[in-house]
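S.K.: Predicted model and sequence follow; I will ask about them next.
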Amino acid sequence: MGSIVQEQHSQARMVSARLDILRQELLAPILSIEGYTELLRGSLKDEDFLSDLEKIEKASIQTRGLVYEMLEAESSERSEEDRDSQRSKYKHDLRNSVGAIAGYSEIILEDMEDDGAGEGEDHEYLNHLVGEANKLLDMLETLFQSDDIFSEAAGESLNVDIHSIFDSFEKAEVEGVEVITGHILIVDDNESVRNILAHKLKKQGHTIRMGGSGREALNLIREQVPDILLLDLFMYDMNGFEVLKEMHKDEDLRSIPVIIITGLKDKNAAVRCIEAGAFDILTKPVNPALLDARVTACLEKKAWRDKEQEYQRELEKSFALIRQVFGRYMSDEVVKEILEADDGMALGGAKQQITIMMTDIRGFSMLSQELDAEDCVSLLNNYFGTMTPLIQKYGGVINEFLGDAILAIFGAPVAIEDHAPKALACALEMQNGMNDVNQRNREMGLPEVEMGIALNTGEVVVGNIGSERRQKYGVVGHHVNLTARIESFTIGRQVMISQYTMEAIETAVKVAQTLEVEAKGIRNPVKIYEVVGIGEPFNVSLVRKEVTLLPLAEPLLMHMRTLTGKAVADETIHAHIIEAGGRAAIMQCGTELEKLTNLRVTIPSFPQSLDEQLFAKVMKLIDRQDDRYIYRIQITSAAQAARDFILSQVVEPSATSD
């Protein structure tokens, strides 16, 4: 008697499995139809089209309901006469609802073509709708033609294709959800199931490995521990439940999240698997949204566990590590204060009054093209190696190295009242330090360089910006942008400070010149000062070697166009260089130019200047003779060959004395 009951139970489970497979086959085109109608709902605008689309949606819902009702009826006992009658009725009703989907889709297609819109995504989606509806109609024609649809042979002949289900769900992106990716091992003895799951999960950015049996699963896990194991319950050599028990015996494997994937709706099996350590169970065909949710939940749980373990390891060496890293950018005193603060490294920001420093090597872009990579890096390391200790000496914090530029702040993260004068003293000492930089450059066979420095003081937002995985101590706000604008007005060997920095300094300063400039993105004109010295208690003065300008044998013709931001003016100005020395020159032209105007220059007698970037800045008007203007200019960026060519035109002092 027990064997009979057991056999009946087994047969019932087999029938249930065949129904699940048949439901999967019938629902695949329906789900595709729903996916395409959802896409069309978001793109169609014509009221008539939307009205027909609504009818398609209603027919699709009706079709889905009829499929569920029909298959539910198949699982109940009934006479052959009732069975045949019900099957005929369901097939009749399904043909009507599916026919409505195809018919209204064709109506919209015909209207689109009449309107001249016979191409595009909407047209393609509608063709897919018609195709899926016809596929479903073909399936209905062969449905129930044989009484053995639940036999073993019938199960093998069913062709289940749920790629369309995955495709429709892939198009529905969930906004605002952070995608967590991981290494997932998929184990199933059905190759199609493995491929479908892998297809979906790869689209989400996961790394996938696959296995076809329980024993292979254990071998693959021991070779490389996955973040998640998707495990089929029924496999020929070793079922999923036995794999779970083996994993539970191994301390290194028992913590791996396991999601059981099965085609059978067996509650008892589900309970046993969860008791054995499974995280969850999903039923085939797998709902993509549910799969995403379960995988994400597993990865989040694992991420938090891994993070806790990582925090524990990092805690043991955190102080030494932070000192090593931050000590490169801050003084030991600043690092110590951050470490001792309760919220020293917490994410978030606060408004704070600070002084911002921006530096830039003049003409470095051109220089980097002339140097090989090794020399370029050597030059930068020499430069940064000199500047960094000076910034730390005055309590500054290097926020970023931006190529050849430095962004440093004074007054944060540790607040200090005299951040403005300290920043100015630091800037002056940095300019003096360029003599040491260039001395080493000469010894290494590298070119000499010049640096411009800008300072600005104001209230900005400072703090740790980023995410839990990656963050940096940053500074943002209007005054950061203003500092960058001021820096663009500097030339080599200059320190320019804003009126706000000047107002924050009580110590006596020596000013070489005062300018009022209008900067891009800044509403009102701003006063800037070229500072060459600061008094007590710093007593730092800029040490500058005066450049001797010598006359040229003949005026050197050059063509210029003014620059505003990165835009080059159309008008070409003709000018002549009459004196030159170092990076400075005296030129005369017939056009009035504003102070600090940037110039793009070409020299006809030096053909390479047509291809190379040669830039200059108007420093001051020296004289005006009738309609001729005489200016002092500074070469801000030029290839060494261009600078050498200009200086080669100079008349040496011995020649002028004859």
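M.R.: Cool, the structure landed. Numbering: from 1, shown residues only.
S.K.: hey, let's count contacts and neighbours off CA atoms from now on
M.R.: Noted.
S.K.: all strands for the stretch 501-650 of the chain, in order.
M.R.: Listed in chain order, the strands found in the stretch 501-650 of the chain under DSSP state E, counting those that start in this stretch are 509-517, 526-534, 540-541, 550-564, 567-568, 573-581, 584-589, 598-602, 615-625, 628-637.
S.K.: another structure for you, compare them:
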Amino acid sequence: MSDKAALTQHRITVLLVDDQHMIGEALRRMLAPEHDIDFHFCQDPTQAIKTANRIQPTVILQDLVMPEIDGLTLVRYYRANPATRQVPLIVLSSKEEAHTKAEAFALGANDYMVKLPDRLEILARIRYHSRGYINLLERNEAQAQLEKANRLIRKTFGQYLSDDIVDAILESPEGAALGGEKRFVTIMMTDLRGFTAIGERLPAEDVVGIINIYLETMTEIVLKYQGTIDEFIGDAIFVIFGAPILRDNDAKRAVACAVEMQLAMTQVNTKCREKGYPEVHQGIGINSGQLVVGNIGSKKRMKYGVVGRNVNLTARIESYTVGGQIFISENTMEECGLHLLRIDDQIDVMPKGVKKPLTIYEVGGIRGEFDLFLPEKVDVALVDLPKPIPIEFTVLEGKHAGDTRYQGTIDKLFEKTAQISAEVSADKLVNLKISLFDHDKNEISSDLYAKVVKSISKDPAIFHISMTSIPPSVTNFLERLMPESVTA
């Protein structure tokens, strides 16, 4: 069905208001042969507004001199009445005075004719004014339908897309077209560290419950900082700053958003504890660079997104984090300005697909207009264990464990941080999968995950780890070995 067919079909409807029956009969005879015109005659001017409201004329012919109500006064009433405010009004009068015509036009009349007019002339003017008014009605109706459809689109897709993307689709005819453009943007990726292992131990409804608590809290913060949520990927969030709307402080907003998101994890974990869920911890990576942004997919199914090597690089940067950390690229640091950032650490890394080492920066806060900071980092004082705990570990390559298993022991511990002595050293930021044993060589768990956070020495191989996913069996075992103040 076309847009035109979907609109209300309006006939030309004429209302004549005149106290003389003779004039009414004359007009009726003039218009009777015209099958596309409906004619209505109101001889009582006090009933004119009521009649107009009922028949909804497309043009009103109004006598100027009538008993009970002056014609010019009635013109005022038409223009004050919402139903007739925009209906074309032709004043009929026996007067030719310029002053009377000027007053009628000043009060809102659209035309002025001396009665009794010629048939061809009155038909031409009726059709002309009615056509213009019908076009106005159709435009208004089409606009109302469009606004209704837009409200439905916003209500439906606003649950899945950010406001910026919905606005871009609604406000521009090209908003939903396939295609893209190159643009310098800042992108953020977040992830709940070790959540895959946590999810494998919990019922499905608990997994979804944790994710919903997390995403609900983080979504509000992202939208507060005008980020575009490109998609949720399980427990991860992919956010764009700079598309579809480019702003001059995209990188700064991204960093400030990340800091507030990390601070909000206290609120997330409070809600998790209230529902009996385990605590979760978030890592965030941010990168700035040239990307292709736009609508990607097919005409039947598309999404607004970004494409380019900087997307992969952002994912790599995020993968180096442990819970509570924010890592940014050098590009993002330069976009923000080093003087505005609190840099807690910087590390040279060699992500896959990159030809030379990159420096990434751990951000602890941002100064200036946002003035947001994470708690200051303090060195953890590890406590010597009464007896080293034997372990075996493999190095994770992506999401997969390597084939080689290495021997080692946990010698010191405090909360989620531990010191390991091993037969081989492990580089900083490497992920490990650890099997932990009791002192009788009985396996406690083979699903302890950790990230190397500090290298103490290469020979002998000693390094510190941060445990990113701790099975309950490991927690219980460590609590039995150490005082409560030492273990998490």
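M.R.: Perfect, I can see it now. Since the model is a prediction, treat every value here as computed from it, not as a measurement.
S.K.: TM-score for the pair, please.
M.R.: In this superposition the chains share a TM-score of 0.65, using TM-score structural alignment, normalised by the length of the second structure; 341 aligned residues with a CA RMSD of 2.7 Å.
S.K.: so which of the strands of the stretch 501-650 of the first structure comes closest to residue 22 of the first structure?
M.R.: Residue 22 of the first structure sits nearest to strand 567-568 of all the strands of the stretch 501-650 of the first structure, at 66.7 Å, using CA to CA.
S.K.: on average, how far is the closest one from the matching bit in the second structure?
M.R.: Following superposition, strand 567-568 of the first structure is found to deviate from the second structure by 4.5 Å on average (mean CA distance after the TM-score superposition for the first structure).
S.K.: returning to that earlier point: put together TSV for the strands of the stretch 501-650 of the first structure, with distance to residue 83 of the first structure and mean neighbour count on each row.
M.R.: Supplementary listing: these in TSV, determined by distance: least, CA to CA, whole Å; neighbours: other CA atoms under 10 Å:
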stretch	distance to residue 83 of the first structure	mean neighbour count
strand 509-517	91	14
strand 526-534	90	21
strand 540-541	102	18
strand 550-564	84	18
strand 567-568	81	11
strand 573-581	95	20
strand 584-589	101	22
strand 598-602	89	23
strand 615-625	90	17
strand 628-637	90	21
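S.K.: can you list these in JSON lines and add distance to residue 322 of the first structure?
M.R.: Shown next, in JSON lines, are these (distance: least, CA to CA, whole Å):
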{"stretch": "strand 509-517", "distance to residue 322 of the first structure": "37"}
{"stretch": "strand 526-534", "distance to residue 322 of the first structure": "34"}
{"stretch": "strand 540-541", "distance to residue 322 of the first structure": "33"}
{"stretch": "strand 550-564", "distance to residue 322 of the first structure": "43"}
{"stretch": "strand 567-568", "distance to residue 322 of the first structure": "44"}
{"stretch": "strand 573-581", "distance to residue 322 of the first structure": "48"}
{"stretch": "strand 584-589", "distance to residue 322 of the first structure": "45"}
{"stretch": "strand 598-602", "distance to residue 322 of the first structure": "43"}
{"stretch": "strand 615-625", "distance to residue 322 of the first structure": "42"}
{"stretch": "strand 628-637", "distance to residue 322 of the first structure": "39"}
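S.K.: now for those strands, which one comes closest to residue 65 of the first structure?
M.R.: Residue 65 of the first structure lies closest to strand 567-568 among the strands of the stretch 501-650 of the first structure, at 64.3 Å (CA to CA).
S.K.: quick one: contacts for the residue most central in space within the second structure?
M.R.: Against the mean C-alpha coordinate of the second structure, by CA atoms, centre = their mean, the closest residue is residue 162 at 1.3 Å. Taking CA atoms under 8 Å, 6 or more residues apart in numbering, we find residue 162 of the second structure in contact with 223, 228, 229, 230.
S.K.: The last one matches what in the first structure?
M.R.: Aligned against the first structure by TM-score structural alignment, residue 230 of the second structure finds its counterpart in residue 399.
S.K.: correct me, but that match touches residue 405?
M.R.: No - assessed by CA atoms under 8 Å, residue 399 of the first structure is found out of contact with residue 405, at 11.0 Å.
S.K.: Map residue 77 of the second structure onto the first structure.
M.R.: Residue 77 of the second structure maps onto nothing in the first structure, by TM-score structural alignment.
S.K.: Excluding chain neighbours, what is closest to residue 77 of the second structure?
M.R.: Nearest non-adjacent residue to residue 77 of the second structure, counting by CA to CA, 6 or more residues apart in numbering: residue 49, 7.7 Å away.
S.K.: Need the three-state assignment for the one you found.
M.R.: Using DSSP: H, G, I helix; E, B strand; the rest coil, the secondary structure recorded for residue 49 of the second structure is helix.
S.K.: To which residue of the first structure is it aligned?
M.R.: For residue 49 of the second structure, the aligned position in the first structure is a gap, per TM-score structural alignment.
S.K.: What is the burial count for residue 49 of the second structure?
M.R.: 17 (other CA atoms under 10 Å).
S.K.: Kindly report the same for residue 655 of the first structure.
M.R.: Neighbours of residue 655 of the first structure (other CA under 10 Å): 9.
S.K.: Can you tell me the SS state at it?
M.R.: Secondary structure assignment for residue 655 of the first structure (three-state DSSP): helix.
S.K.: For residue 30 of the second structure, see how far away the nearest residue to residue 376 of the second structure once chain neighbours are set aside is.
M.R.: The spatially closest residue to residue 376 of the second structure, leaving aside those adjacent along the chain, is residue 364, at 7.4 Å (CA to CA, 6+ apart). Taking CA to CA, to the nearest Å as the measure, residue 364 of the second structure falls 85 Å from residue 30 of the second structure.
S.K.: helix or strand for the aligned partner of residue 317 of the second structure in the first structure, which one?
M.R.: Alignment note (TM-score structural alignment): residue 317 of the second structure maps to residue 486 of the first structure. Using DSSP states H and E, residue 486 of the first structure sits within helix 478-488.
S.K.: And for residue 104 of the second structure?
M.R.: Residue 104 of the second structure belongs to helix 98-107 when elements are defined using DSSP H and E.
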